[in-house]
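Participant: Okay, sequence plus prediction incoming.
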Amino acid sequence: MMTEMAIQETAAEYPAFPMQRADPLGPPELYAELREREPISRIRMSVTGQEAWLVTRYDHYRELIRDPRVSADMYADNYPRQIPVPLELLRSVPRTIFHLDAPDHTVHRRLLTPEFTYRRIEGMRERTQQIADEYVDRLLEKGGPVDLMAELSLPMPSQAMCELLGIPPADRHIYHEWITLLIGTDTTPEQHAQAEITVVGHLEKLIAQKTEHPEDDLLSRLIARNNEEKLVSDRDVLNLARSLIAGSHETSANMITLSVLALLRNPEQLALLKADPSLDASAADEMLRYFSVSDAGTSRVVLEDIELGDVVLRKGEGVVASILAANHDPEVFTDPGRIDITRSPNNHVAFGTGIHQCIGHLVVKMQLGIVLGTLFRRIPDLRLAIDLDDVKFKNAAIRGVEALPVTW
């Protein structure tokens, strides 16, 4: 039997997650090596020191995430966490829909589903285009160089979500600060707790206002629908709003910025996009596949022993089902390291799969396609104002950059 010291030494030898990247825009090189020789392998979470399994093949990913014998409960003891907040503090915060299992997850999703149908999302297209044009207008008025992250990538999706939910645009900074602290790896427990108090307090007031004076927005409709059907508690409605904000804010901002970087580094693909607006949607899909910014967003805890490939995952063990590794599997995607905005089919899993597939995936894809097409066709000579080597990438659970100076 291994001694406690031997077990600790063995864990220390496991690759640290997230893994280092030679190319800051590409996946960790170790993913390809592991996928070939040990597609289900052991890792150590660099922030918490937890041991977990890492899944790097597309077929294994889909099989595991669709298996009801795994749990999305982030508050479980061995859930692979990327934030340095003590588990006791995390457990004091209500779970979001991302970390609920059936049947609770099923009920919450049912309440949201009418808001994210294809027809309703298409109805947002005109306003989304208007918002994108407004931000590009401001860029042109200001003139380069500008920080694209601060002037477009972050505020544009933030405004869109504020309008969708009915949150006054003047208050959106509250939610941005909350998300930044939530996903940051340097957040202190005290900062995390205070941010939660601020956001919950603001949402409580907003929900009370919309209960008394409903408007034509998603939050008002959620409140009215829940009052009719009595699916969840009032606090659950608040948590659904928190989930939507958390799921859209930082992810969309980083996808816009990284996609701009990638297109600038691939001029032949950029030329295709500039010349053909019909490629906007497929360009968005390819960027979502290539970057998969929420790489560990489908981490899980095993509820029962599961045989996956040649490995048995034991009850209680944590698993990181890597979205990024799955989306770069050469068995599914030809030449996965190459960006191809005409790629078809493109059956990526950037939004997850199964019951936890991102409910807002149509919004994110539409928004990203519109922003990229609008930006590059209206500012065709957009370029980096610094060297790529000088771009600072975020130390956070969601891949992104601190800033992106551009000019034209």
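Facilitator: Arrived safely.

Participant: hey, let's count contacts and neighbours off CA atoms from now on
Facilitator: Fine.

Participant: which residues sit against the helix or strand residue 198 falls within?
Facilitator: Assigned by DSSP states H and E, residue 198 belongs to helix 189-212. By Cα atoms under 8 Å, 6 or more residues apart in numbering, the surrounding residues in contact with helix 189-212 are 84-86, 89, 93, 167, 174-175, 177-178, 181-182, 219-220, 223-224, 238.

Participant: What are the buried residues along the helix or strand hosting residue 7?
Facilitator: Element membership for residue 7 (DSSP H and E) is helix 4-13. For helix 4-13, burial by neighbour count (16 or more other Cα atoms under 10 Å) applies to residue 11.

Participant: Show me the helices in the stretch 251-400 of the chain, by range?
Facilitator: Secondary structure of the stretch 251-400 of the chain (DSSP state H, counting those that start in this stretch): helices at 267-275, 280-291, 323-326, 361-378.

Participant: Second structure follows, compare the two:
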Amino acid sequence: MTDFIDATATESVGGPDDTTQPYDFPMARQSSCPFAPPPEYAEMRASNPVAKAKLRWSGKPVWLVSKHEDAKRVLGDTTMSSNWKHPGYPLQVPAPDEIIQMIELPMVAMDPPAHRARRRLLTPELTMQRVQALRPRIQQIVDEHVDAMLAAGGPVDLVQALAFPVPALLFCELLGVPVEDSELFKRVTQTLVRSDVEQDEMMAAQQEMEVYLNQLIAAKESADADDVMHRIIVKNREGGGLDRGDIVNIAKAMLFGGYDTASNMIALGTLVLLEHPDQLAELAADPSLIPGAVEELLRYLSIADSSPARVTTQDVEVGGQLIRAGEGIIVLTGSASRDDEAFADADTFDIHRDARGHSAFGHGIHQCPGANVVRVELEVVFATLLRRIPGLRLAVPMESLSFKSGTLVHGVNGELPVTW
């Protein structure tokens, strides 16, 4: 979503005298293990931790940062820009520049002070204390869907039965979406996170969500309620200085920052646990291990692997490599979380490790504001599945499952049939 750079240009990332062959990005994940990142990541960490690459869709040059320490360095550097409209920004999905230059940037693509003004309204609403107060309602939503699973009897598709609807309904709760609108909300959000959707269908869903959220915020401006969006509207009225479009933008940040992540983590995280039955049994026997297991799942999967991207506004050195002003950087959180220097035996899933230093939610000023919501939601989902469906297992061979490719968020593509 930035200006195109001519793919035939002779000057590559690293300067005209650098003859190192760039990687093509993104790379394919390992076919033998759906949980593993592309094999090139380990190669980069070992010998070329700040590597040059070119984006497959545009041929645009970019730097790839693969080690944990360097990833934190980049994501914590406030001199680097997240602005999609900057000519050097490494946008990873095809989009005409004329469209990008016209759109209102989402929060994830804003720099201070615009980003700070919006985050200041949102962050206090998503503290761990606030989210823990939501735990009984999250539990109720999960229990209702597990009740339906048990009533239907196995096999059921865990994606449609649990992974899609639970995050959608929770965000209805946060946004104050009326119950009668929840089906529309779920339908549109499911379209927006599919990997097989056509561009016209995707744009129509985005437009439908934009219209709906505008109407929702307009209604809340003159109503009295006790939900996150209404409180944000009130705080903004008292001195925030943002217009309705800005508030809609905050709502979209909540939706897309937490819904897609949680939905994919529920499905893929359940699959990881089922593929590690000894550790699954430990969690069932001792539920106090579940919060740590959630952190390890977040680290091990790092499903939003290449989402954090930046463009430099001044010359900077990262991992011993000089990166010139105006060059793009993609932080590979999936690689950073598999860095043995940060996490011993990092390719091994281990619910007993201290995984809290992972960067699955990003880092710095753009760290996912909904991280606490996702954490608590995953804790409730996995604890409930273990307690209420102790015999949960795959209903099909692992080899028959399909996984997403070519998307910014990794996950199960299609169904995840389970039984008990």
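Facilitator: Ah, there it is. Just so you know, these numbers come straight off a predicted model, no measurement behind them.

Participant: Pipe the helices of the stretch 251-400 of the first structure into TSV and attach distance to residue 46 of the first structure and mean neighbour count per row.
Facilitator: Shown next, in TSV, are these (distance: least, Cα to Cα, whole Å; neighbours: other Cα atoms under 10 Å):
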stretch	distance to residue 46 of the first structure	mean neighbour count
helix 267-275	35	16
helix 280-291	21	24
helix 323-326	18	28
helix 361-378	29	21
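
Participant: now those helices in a markdown table, with distance to residue 49 of the first structure?
Facilitator: A markdown table is the format used below for the helices of the stretch 251-400 of the first structure (distance: least, Cα to Cα, whole Å):
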| stretch | distance to residue 49 of the first structure |
| --- | --- |
| helix 267-275 | 40 |
| helix 280-291 | 25 |
| helix 323-326 | 21 |
| helix 361-378 | 32 |
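
Participant: Of all these, which one is nearest residue 20 of the first structure?
Facilitator: helix 323-326 (13.5 Å; Cα to Cα).

Participant: Find me the equivalent region of that closest one in the second structure.
Facilitator: Under TM-score structural alignment, helix 323-326 of the first structure corresponds to residues 333-336 of the second structure.

Participant: and the matching stretch, how far from the chain's centre?
Facilitator: 13 Å (Cα atoms, centre = their mean, to the nearest Å).

Participant: Same check on stretch 350-370 of the first structure?
Facilitator: With Cα atoms, centre = their mean, you get 9 Å for stretch 350-370 of the first structure.

Participant: Show me what residue 96 of the first structure aligns to in the second structure.
Facilitator: Using TM-score structural alignment, the partner of residue 96 of the first structure in the second structure is residue 106.

Participant: count of neighbours near the closest residue to residue 39 of the first structure other than its chain neighbours?
Facilitator: Closest residue in space to residue 39 of the first structure, ignoring its immediate chain neighbours: residue 56 at 5.3 Å, by Cα to Cα, 6 or more residues apart in numbering. A count of nearby residues for residue 56 of the first structure, using other Cα atoms under 10 Å, gives 28.

Participant: helix or strand right after the helix holding residue 7 of the first structure?
Facilitator: Immediately after helix 4-13 of the first structure, counting by DSSP H and E, sits strand 16-17.

Participant: Quick one: the strands in the second structure, in order.
Facilitator: Listed in chain order, the strands of the second structure (DSSP state E) span 23-25, 50-55, 61-65, 80-81, 156-157, 309-312, 316-318, 321-323, 328-331, 393-394, 417-419.
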